[in-house]
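S.K.: Structure for the following, please:
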Amino acid sequence: MRSYRLDSGAGLGGLRLDVSELPVPGPGEVLVEVRAASLSYREAMILEGRYVLPVRDGGIPLAEGVGVVSATGPDVAGPPVGARVVVAAFPRWQDGPFSLDVIDQIGGSLDGMLAEHVVLPAAALVEIPDDDLTDAEAATLPVAGLTAWNALTGGRGIRPGDTVLTLGTGGVSLFAVQLATAMGARVIATTGNEARVGLLRELGADVVLNYRDTPDWPGAVRAATGGRGADLVVEVAGNLESSLAAVALGGEIAVVGFVGGRPPASLDPYAVFTAGATLRPVAVGSRAQLAALVAAVSTHRIRPVLGRVFPFDDAPAAFRHYLGGTAIGKVVITLEPTHDNGGK
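M.R.: As a prediction, this is how the structure comes out:
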């Protein structure tokens, strides 16, 4: 069986191909033949050695992926052999609030999805219909899609008449535009690239603001909402001061991350107090939330936005493309069925 291994903080030089015996599932586990795996911003942080959670050196990377159950261990009630599945990034986080007790994560402290076969806990899997999404599309749900879903539904949620503000055109932000639109929200999206305005409108954004042309984009958000501001902000950039200036009184800022790098500690407590909003950190999501996302994607016929798809043999090129910062849509690595008996 072939897999890629990665050493945290070693850059792309730490990514290497490995050949090993086919793993055998134990009690409560299943063997999954991987069909596709997807990159997310956490991979960039792991490569640079700045990911906030533990990462095991020499582990298999990528938390996002989809595959087909090919064998089961003892005491497995489901999913059955032949089922197409995605896995929750935090396998032991079944439902409820996140805690340090369930901090072990796929593609970090646990082996990830960039392999021909992986052994996974059956309880962490969610079946995904074969006729809704391609494998490449389905592979994008467990991190980017689930993070957006948690940002939109895990706190105050979306209420009738709400305005949702999304920032940029990364994977989480594009999912947030699609999901918020499907849930009936009015969506305001920002971008610094005029060429991406059309995509955001196609996905459902009602208003698109170019923050390079409109430096006071929080003021523009308020103008577009009659002075109220956005009820829910999906904050991925780490620019909390601007998001606080754009959020409505009593609204929520779902703090997903800081793709622009870790910002200086300059947050003004006065700005937090006067905004009257809740700041809620988002750590991907639970298995229950992943199941809800899969159902919502199926119900609303949402198609994830794909950038480029690479074959398994070209995984290093996929990483280079993603790290180049020009990708629009998810970067996915696909695998062909192997029928592996351990000797490949």
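
S.K.: CA only for contacts and neighbour counts going forward, please
M.R.: Will do.

S.K.: Please identify the buried residues of the longest helix that the chain contains?
M.R.: As assigned by DSSP state H, the longest helix anywhere in the chain is helix 287-300. Buried residues in helix 287-300, counted by 16 or more other CA atoms under 10 Å: 287, 289-294, 296-298.

S.K.: I'd like the structure of this one too, to check against the first:
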Amino acid sequence: MKAYKLHGPKSLENFKLGDYDEPVVRDHEVKIQVKAVSLNYRDWALANGWFGYPGEKLPFIPFSDAAGLVTEVGASVTKFQPGDRVAVNFFPDWHDGAFTAAKTARSLGGSTDGVLAEYVAFPEDAVVKVPDFFSFEEASAFPCAGVTAWHALVVEGRLRPTDTVLLQGTGGVSIFGLQIAKLLGAQAVITSSSDEKLAQAQALGADLLINYKQTPNWEEKARELTHGEGVNYVVEVAGQMARSIKALKAGGSIFQIGAVGGPNEEAPNLAMLPINTQRLQGIYVGSAQMLDDLFKAFDRNQIKPVVSETFRFDQVKDALTYMGNGSHFGKIVVQVG
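M.R.: Below you'll find the predicted structure:
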């Protein structure tokens, strides 16, 4: 089979396509013919050597998000059969329940082989059925970005129609967050440096728009737009914690997810959180059960994920470069088979 592997030292030059043996299916595993994979900021950062994982062994198969067709099942598998359409969870060992270190010790395309290959094999509990409503390309968009937003706003936030959510930028997590907020009837504030992207977000239901290039103090604008109260939730992906705290309502929560904006020297005043009974909650993707719930919620309400651009399997480096340019809106997908 064809597969990409990232060889050290990490860089796009060491992101190589090769021929490898297909995976052998064990008792509790399913073999999947990968049809599509989607990119996350983490994939770009790993490919460019921004960070690594303890115990990481190069070379490894990168990327974490895949959808495809079951072609073979192990002798003890009960949930799937050949021909099923499935997606793979980001954490192969986090099936259900709350976060633990053991459940998240292995993450696809980082501390263990990922999905950028024609065939993969995973335990059946790490795999989720894909509703017919979604194409393989659309289904591949859900596992990391979608589950992260769902975990934050639904599982931890228990979002209500009377809440206001602030979403930073228009990448995968933020756009899923926007769609989830509108699904649950909440008010959504979204930021971007592009009026064109803000218009796209508005078409998806965004209620309040902030161009942070034109309004650098976007946290003040967020308070102004919410009549001085601030927002109930911030989905913090940009690494702008100090500003996010200032945008937050008393009793509100910040869900800390990433730092796609790069290093930020402005230190947050965390001492103010307990005074305002505010909460800072780290979110690290989620479980296979969360992925299943997310698929069902979007399927039932006939909501499609937003795919910005689709690339061929031989264009993976182009897809990564496109992500690095920051011009996408929603998710970037690579077609595999």
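
S.K.: care to give me the TM-score?
M.R.: Here the TM-score of the superposed chains, computed with TM-score structural alignment, normalised by the length of the second structure as the reference length, equals 0.95; 335 aligned residues with a CA RMSD of 1.6 Å.

S.K.: what's in contact with stretch 174-189 of the first structure?
M.R.: For stretch 174-189 of the first structure, the external contacting residues (CA atoms under 8 Å, 6 or more residues apart in numbering) are 144-145, 148-149, 152, 158-168, 200, 203-209, 221, 234, 300, 302, 304-305, 329.

S.K.: now swap in stretch 311-321 of the first structure and tell me
M.R.: 12, 15, 39, 309-310, 327, 331-335.

S.K.: got it, and stretch 41-61 of the first structure?
M.R.: By CA under 8 Å, 6+ apart, the surrounding residues in contact with stretch 41-61 of the first structure are 3-12, 14, 62, 103-104, 106-115, 259, 323.

S.K.: start to end distance for it?
M.R.: This stretch, stretch 41-61 of the first structure, spans 12 Å end to end (CA to CA, to the nearest Å).

S.K.: Stretch 145-163 of the second structure now?
M.R.: Across its full length, stretch 145-163 of the second structure reaches 21 Å between end residues, using CA to CA.

S.K.: Now it: buried residues?
M.R.: Buried residues in stretch 145-163 of the second structure, counted by 16+ other CA under 10 Å: 145-154, 157, 159, 163.

S.K.: helices and strands around the helix or strand that contains residue 219 of the second structure, which ones?
M.R.: Counting by DSSP states H and E, the element that carries residue 219 of the second structure is helix 218-225. Helices and strands in packing contact with helix 218-225 of the second structure are listed as strand 208-211, helix 241-247; criterion 3 or more CA pairs under 8 Å, 6 or more residues apart in numbering; DSSP states H and E.

S.K.: please redo it, this time with the cut-off set to 6 Å
M.R.: In terms of contact count using 3 or more CA pairs under 6 Å, 6 or more residues apart in numbering; DSSP states H and E, helix 218-225 of the second structure is assigned the packing partners helix 241-247.

S.K.: how close does the helix it packs on sit to the first structure?
M.R.: Taking mean CA distance after the TM-score superposition for the first structure, the mean distance separating helix 241-247 of the second structure from the aligned residues in the first structure is 0.7 Å.

S.K.: That helix corresponds to what range in the first structure?
M.R.: Counting by TM-score structural alignment, helix 241-247 of the second structure lines up with residues 240-246 of the first structure.

S.K.: What lies in contact with the matching stretch?
M.R.: Under the criterion CA atoms under 6 Å, 6 or more residues apart in numbering, residues 218, 229 lie in contact with stretch 240-246 of the first structure.

S.K.: How about stretch 257-270 of the second structure?
M.R.: Looking at stretch 257-270 of the second structure with CA under 6 Å, 6+ apart, the contacting residues turn out to be 236-239, 241-242, 283.

S.K.: Adding distance to residue 59 of the second structure, secondary structure and neighbour count, write those out as a markdown table.
M.R.: Formatted as a markdown table, the entries for the contacts of stretch 257-270 of the second structure read as follows, by distance: CA to CA, whole Å; DSSP: H, G, I helix; E, B strand; the rest coil; neighbours: other CA atoms under 10 Å:
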| residue | distance to residue 59 of the second structure | secondary structure | neighbour count |
| --- | --- | --- | --- |
| 236 | 32 | strand | 27 |
| 237 | 28 | coil | 20 |
| 238 | 29 | strand | 19 |
| 239 | 30 | coil | 20 |
| 241 | 34 | helix | 22 |
| 242 | 38 | helix | 16 |
| 283 | 28 | coil | 20 |
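
S.K.: Residue 195 of the second structure: which of these is nearest?
M.R.: The shortest distance between residue 195 of the second structure and any of the contacts of stretch 257-270 of the second structure, using CA to CA, involves residue 238 and amounts to 18.3 Å.

S.K.: What distance do you get for that closest one to residue 168 of the second structure?
M.R.: Using CA to CA, one obtains 7 Å as the distance from residue 238 of the second structure to residue 168 of the second structure.

S.K.: Repeat that for residue 13 of the second structure.
M.R.: 31 Å.

S.K.: Ok, residue 304 of the second structure next?
M.R.: According to CA to CA, residue 304 of the second structure and residue 168 of the second structure sit 20 Å apart.

S.K.: So between the two, which is more surrounded?
M.R.: The residue with the greater number of neighbours, taking residue 304 of the second structure and residue 168 and applying other CA atoms under 10 Å, is residue 168; the counts read 26 against 17.

S.K.: Which residue is the nearest non-sequential neighbour of the more buried one?
M.R.: On the basis of CA to CA, 6 or more residues apart in numbering, the spatially nearest residue to residue 168 of the second structure that is not a chain neighbour turns out to be residue 191, at 5.2 Å.
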